[in-house]
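Visitor: coords below, sequence missing:
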């Protein structure tokens, strides 16, 4: 199984509590996901994030093909980090760590995603041709939405 890694870092002009409040609410996933993906949360029990929480949703990431996805929050340490993994969905493996670190001027947020695709060699080709670029575009969109939400407010 070929593992791929994406790592992004972003500075957020907010307190750690404000960041945690936003990112620990599954309903905000829709805010930071491109509209073109038609992301729709089906169920997350309307509670703040906690270990063992299951979140189910659908999206249309490519050619309008609808995909069902289920993730589980495996670890959640308030104001520090959380981890989600794919239970079912398009990846052979999806492990996403979200870290929040207080800085002198706000919060440093780091995302680290390890993922693998199904279908062996064909999956490697698909990663090179489509998936890696699509994920990069999604994280770029997310970056801009977070900038808009946190870093463009008048202080």
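Guide: Okay, I see it. Small disclaimer: the values here were computed from a predicted structure and weren't measured. Numbering: from 1, shown residues only.
Visitor: Could you use CA atoms for every contact and neighbour count after this?
Guide: Will do.
Visitor: Please name every helix or strand in contact with the longest strand along the chain.
Guide: Ordering each strand of the chain by length in residues (DSSP state E) puts strand 65-77 first. Applying 3 or more CA pairs under 8 Å, 6 or more residues apart in numbering; DSSP states H and E, one finds that strand 65-77 makes contact with strand 54-62, strand 81-88.
Visitor: now the angle between strand 65-77 and the first one, please.
Guide: When you say that, I think you mean strand 54-62. With axes from the mean of the first three to the mean of the last three CA atoms, to 10 degrees defining the directions, strand 54-62 sits at 140 degrees from strand 65-77.
Visitor: Put this next to the previous one:
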């Protein structure tokens, strides 16, 4: 079974505190998720992130398919990073690290996601056709939304890359 990795880096012209306040509030995830994903938080987003927090939501990753997704916030370093891991949902493995680093003129926001698909060879076939494209679309939407909300740093180039590990 293949393990995939997505790395995204985005530069925003806001303070570390502003970035942390926004990103550590689970309710804000709905604001930066494309509407067609049918993202609906069911439970666990009533408080700022803390280790052990369980967040439950519905998501529609593909037309005609809605699933419940349960994540746990496993690590939090106030103002710097947090990690969420899928406990139940569409992936065999989902481990998502979120980093916020202060840079001149704002912050560098970095996401590193290690993930594995179910269904063996069928999952591997679906990766380039469906899953990778969907993740690219989600992160491009998120990039645009965050730029609209907070402004980007024009001289810095945002990146999005995938690899098999």
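Guide: That came in fine, so what should we check first? Predicted model only: the values in this text are computed from it and were never measured.
Visitor: that older thread, got the buried residues for the longest strand of structure 1?
Guide: For strand 65-77 of structure 1, a neighbour-count test (16 or more other CA atoms under 10 Å) marks 69-76 as buried.
Visitor: matching residues in structure 1 for the top helix by length along structure 2?
Guide: For structure 2, the longest helix by residue count, based on DSSP state H, is helix 132-150. Here helix 132-150 of structure 2 aligns to structure 1 at residues 132-150, judged by TM-score structural alignment.
Visitor: again, but for stretch 78-88 of structure 2
Guide: Counting by TM-score structural alignment, stretch 78-88 of structure 2 corresponds to residues 78-88.
Visitor: which residues are contacting the matching stretch?
Guide: For stretch 78-88 of structure 1, the external contacting residues (CA atoms under 8 Å, 6 or more residues apart in numbering) are 16-17, 19-20, 68-76, 93-101.
Visitor: Check which helix or strand residue 19 of structure 1 maps to.
Guide: Element membership of residue 19 of structure 1 [criterion: DSSP states H and E] is helix 16-23.
Visitor: so how far does that helix sit from its counterpart in structure 2?
Guide: If you overlay the two and look at helix 16-23 of structure 1, the average distance to its match in structure 2 is 0.3 Å (mean CA distance after the TM-score superposition for structure 1).
Visitor: immediately after that helix, which helix or strand?
Guide: By DSSP H and E, the next helix or strand past helix 16-23 of structure 1 is strand 40-43.
Visitor: and residue 40 of structure 2, what does it touch?
Guide: 30, 57-59.
Visitor: In these, which residue is surrounded by the most others?
Guide: residue 59 (20 neighbours; other CA atoms under 10 Å).
Visitor: out of everything not next to it in sequence, what's closest to that residue?
Guide: residue 39 (4.6 Å; CA to CA, 6 or more residues apart in numbering).
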